[in-house]
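**Student:** Sequence and computational prediction follow.
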Amino acid sequence: MEERKNKTFGLLGKEISYSFSRGYFTEKFKNLNLTNCKYVNFDIPKIEDFPSIVKNDDSICGINVTIPYKEEVIAYLNKLDTTAKKIGAVNTIKFTKRGNLKGYNTDVVGFEKSIAPFLKKHHKFALILGTGGASKAVAFALKQNHIKYKFVSRNPSNKKEISYQDLTEEIINKYTVIINCTPLGTSPNVNKYPAIPYQHLSEKHLLYDLIYNPELTVFLEKGKQRGATVKNGYQMLEIQAEESWAIWNQGK
């Protein structure tokens, strides 16, 4: 990393005051006694505002990216890591020594490592709720682990996508891993949840929610009531944050 006296890191997103990242990294810098590092929220209403952030602050060394800019930000980057290119979504940006912006995706590692201990032999098929940037990283990780998947969307646009209305008992019985990649249920709107037929869930199912606040969303609670194994996204965030930190600090 280019040596700067003061180093700024941050999170790019929209309406992100709730975010995990700022608190996590602020605590990390404190524990490591990195008094010259700070982590801020780059909360912008539209992606077109992104270049002005970069232009106006030459202390920025790295940025995380969250909803809704994981795909849109790619147009503003100079280079993409191989994995990010394959996924088509970026959640980590490194500012290189030459002043270039390079995009990475650490969501895939975070998801893969955090779900791995919960996967059983019968977990061969997965439903991915939502079609945004995070869902692409989830799909990439599932493919690497030989789990076939379908996206569930309010507006299906291709053969890999089905609608919520298409979720029959037969489909739910077959697709025993269900991952919520939508923002439904995030605090403060904790009473919202994806419209899947929860009555068909069983102890064979694994429900994974990328949301971490609240700890137990209605989506997970409904799965738990039917005997399903449930997991929230907090550990995924911790892992992807550490992966981001490693990328920002590698010497390339």
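**Tutor:** Looks like it came in fine. Numbers count the residues shown, from 1 in each chain.

**Student:** drop to CA atoms for contacts and neighbour counts, all remaining ones
**Tutor:** Will do.

**Student:** Could you list the buried residues of stretch 54-63?
**Tutor:** The neighbour-count criterion (16 or more other C-alpha atoms under 10 Å) identifies 59-63 as the buried residues of stretch 54-63.

**Student:** Now, those that are in strands?
**Tutor:** 60-63 (DSSP state E).

**Student:** which residues sit in contact with K192?
**Tutor:** K192 sits next to 184-186, 218 when contact means C-alpha atoms under 8 Å, 6 or more residues apart in numbering.

**Student:** and with 7 Å instead?
**Tutor:** For K192, the residues meeting the contact criterion (C-alpha atoms under 7 Å, 6 or more residues apart in numbering) are 184-185.

**Student:** helix/strand/coil for it?
**Tutor:** Secondary structure state of K192, per DSSP: H, G, I helix; E, B strand; the rest coil, is coil.

**Student:** Roughly how far does it sit from T186?
**Tutor:** 8 Å (C-alpha to C-alpha, to the nearest Å).

**Student:** Could I get the full set of strands for the stretch 51-200 of the chain?
**Tutor:** For the stretch 51-200 of the chain, applying DSSP state E, counting those that start in this stretch gives strands covering 60-65, 79-80, 92-95, 101-104, 125-129, 148-153, 161-163, 177-180.

**Student:** Mean neighbour count, those strands: which tops it?
**Tutor:** Burial among those, expressed as mean neighbours by mean count of other C-alpha atoms under 10 Å, is greatest for strand 92-95, which shows a mean of 27.

**Student:** List the contacts of that strand.
**Tutor:** 61-65, 101-106, 244, 248.

**Student:** also this one, for the comparison:
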Amino acid sequence: MYNNMMLEERLFGLIGKNISYSFSKQYFLNKFNKENITKTRYGIFDLAYINNFEHILRKYPNLQGVNITIPYKKEVIQYVNYLSDEAYAISAVNTIKIKENSLIGYNTDIFGFKKTFAKHLLSTHKKALVLGNGGAAKAVIYVLKQLKVPYLIVSRNKKGDISYKEINEILLNQYKIIIHCTPIGTYPTTDQYPLIPYQFLTKDHYLYDLVYNPLESKFLKKGTESGAIVKNGLEMLYIQGELGWDLWNH
């Protein structure tokens, strides 16, 4: 049962699976301390199955908003009452506002990715390979369409445009942007990386990894060794986190 102190606190949190690596909780704790935000908590809700989300909603009546991460950005939509235009367009939600028993779904990944990705684009970066086809990839593809950057989706299953085995030197000479949208290489499996022919990367390539823990994944390290421009997902996390906070509170 809940004591009065717990019910007086505002609660926010992160929904995902195997998310002990996440920086989200520490980010918000630092924000609360720095900005003197009181009677507010941020928790980690590591769910083995998305249907456990209903249990979280019942257990924590003071829950006012959640971030959503891998692998539930698409599956969580079944619990949402309303979707923002962006979330509806890509069928992926990474932020939910809970207000008067209604759940409103947003996608702040779009804004966070666009702002951090676009500022490193060069004239040589004309086409992109998107590694993965999950909820995070949906936001990336939405931005690439806005920026009019042609792309191919690379996937291990038949849902992509091409498979990893089809990436070769000829393709990489044309597609100089490579955006990694899967959890491969995330802590604790930091020795893993997408299986692409890194020997064909050059200084004209641009590698963006949505992974932020570790700060330099094996994917980015291999890009750095080839002289490529590299960018991790930490700044994107912070930007979408701030936008989510604004949505929860205004």
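**Tutor:** Perfect, thanks for sending it. All of these numbers come straight from a predicted model, not from anything done at the bench.

**Student:** just to revisit the earlier point, with distance to Y208 of structure 1 added, can I get the strands of the stretch 51-200 of structure 1 in JSON lines?
**Tutor:** Compiled in JSON lines, the strands of the stretch 51-200 of structure 1 are given as follows (distance: least, C-alpha to C-alpha, whole Å):
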{"stretch": "strand 60-65", "distance to Y208 of structure 1": "21"}
{"stretch": "strand 79-80", "distance to Y208 of structure 1": "28"}
{"stretch": "strand 92-95", "distance to Y208 of structure 1": "22"}
{"stretch": "strand 101-104", "distance to Y208 of structure 1": "23"}
{"stretch": "strand 125-129", "distance to Y208 of structure 1": "10"}
{"stretch": "strand 148-153", "distance to Y208 of structure 1": "14"}
{"stretch": "strand 161-163", "distance to Y208 of structure 1": "19"}
{"stretch": "strand 177-180", "distance to Y208 of structure 1": "5"}
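
**Student:** looking at those strands, which is closest to V40 of structure 1?
**Tutor:** When the strands of the stretch 51-200 of structure 1 are compared by C-alpha to C-alpha, strand 60-65 sits nearest V40 of structure 1, at 9.3 Å.

**Student:** Compare the closest one with structure 2 and give me the mean distance after superposition.
**Tutor:** Comparing strand 60-65 of structure 1 with its match in structure 2 after superposition yields a mean distance of 0.4 Å (mean C-alpha distance after the TM-score superposition for structure 1).

**Student:** In structure 2, what stretch matches that strand?
**Tutor:** Mapping strand 60-65 of structure 1 onto structure 2 (TM-score structural alignment) gives residues 63-68.

**Student:** so what's Y106 of structure 2 up against?
**Tutor:** By C-alpha under 7 Å, 6+ apart, the neighbours of Y106 of structure 2 are 83-84, 87, 93-96.

**Student:** now swap in D161 of structure 2 and tell me
**Tutor:** D161 of structure 2 sits next to 152-154 when contact means C-alpha under 7 Å, 6+ apart.

**Student:** Please list the residues outside the helix ranked longest in structure 2 that contact it.
**Tutor:** The single longest helix within structure 2, with elements called by DSSP state H, is helix 234-249. The list of residues contacting helix 234-249 of structure 2 from outside it, by C-alpha under 7 Å, 6+ apart, reads 65, 95, 97, 108-109, 111-113, 116, 212.

**Student:** just to revisit the earlier point, closest one to K165 of structure 2 out of the contacts of D161 of structure 2, please.
**Tutor:** Sorting the contacts of D161 of structure 2 by distance to K165 of structure 2 puts V154 at the head of the list, at 9.4 Å, by C-alpha to C-alpha.

**Student:** okay if I get the contacts of helix 234-249 of structure 2 as CSV plus distance to R10 of structure 2?
**Tutor:** Rendered in CSV, the data for those read as follows (distance: C-alpha to C-alpha, whole Å):
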residue, distance to R10 of structure 2
G65, 9
T95, 16
K97, 13
T108, 21
D109, 24
F111, 26
G112, 25
F113, 28
T116, 30
Y212, 27
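
**Student:** Okay, and which of those residues map to helices?
**Tutor:** Among the contacts of helix 234-249 of structure 2, the members that lie in helices (by DSSP H) are 109, 111-113, 116.

**Student:** Okay, K143 of structure 1 and E112 of structure 1: tell me how far apart.
**Tutor:** With the distance defined as C-alpha to C-alpha, K143 of structure 1 ends up 10 Å from E112 of structure 1.

**Student:** Over to L80 of structure 1?
**Tutor:** Taking C-alpha to C-alpha as the measure, L80 of structure 1 and E112 of structure 1 are separated by 20 Å.
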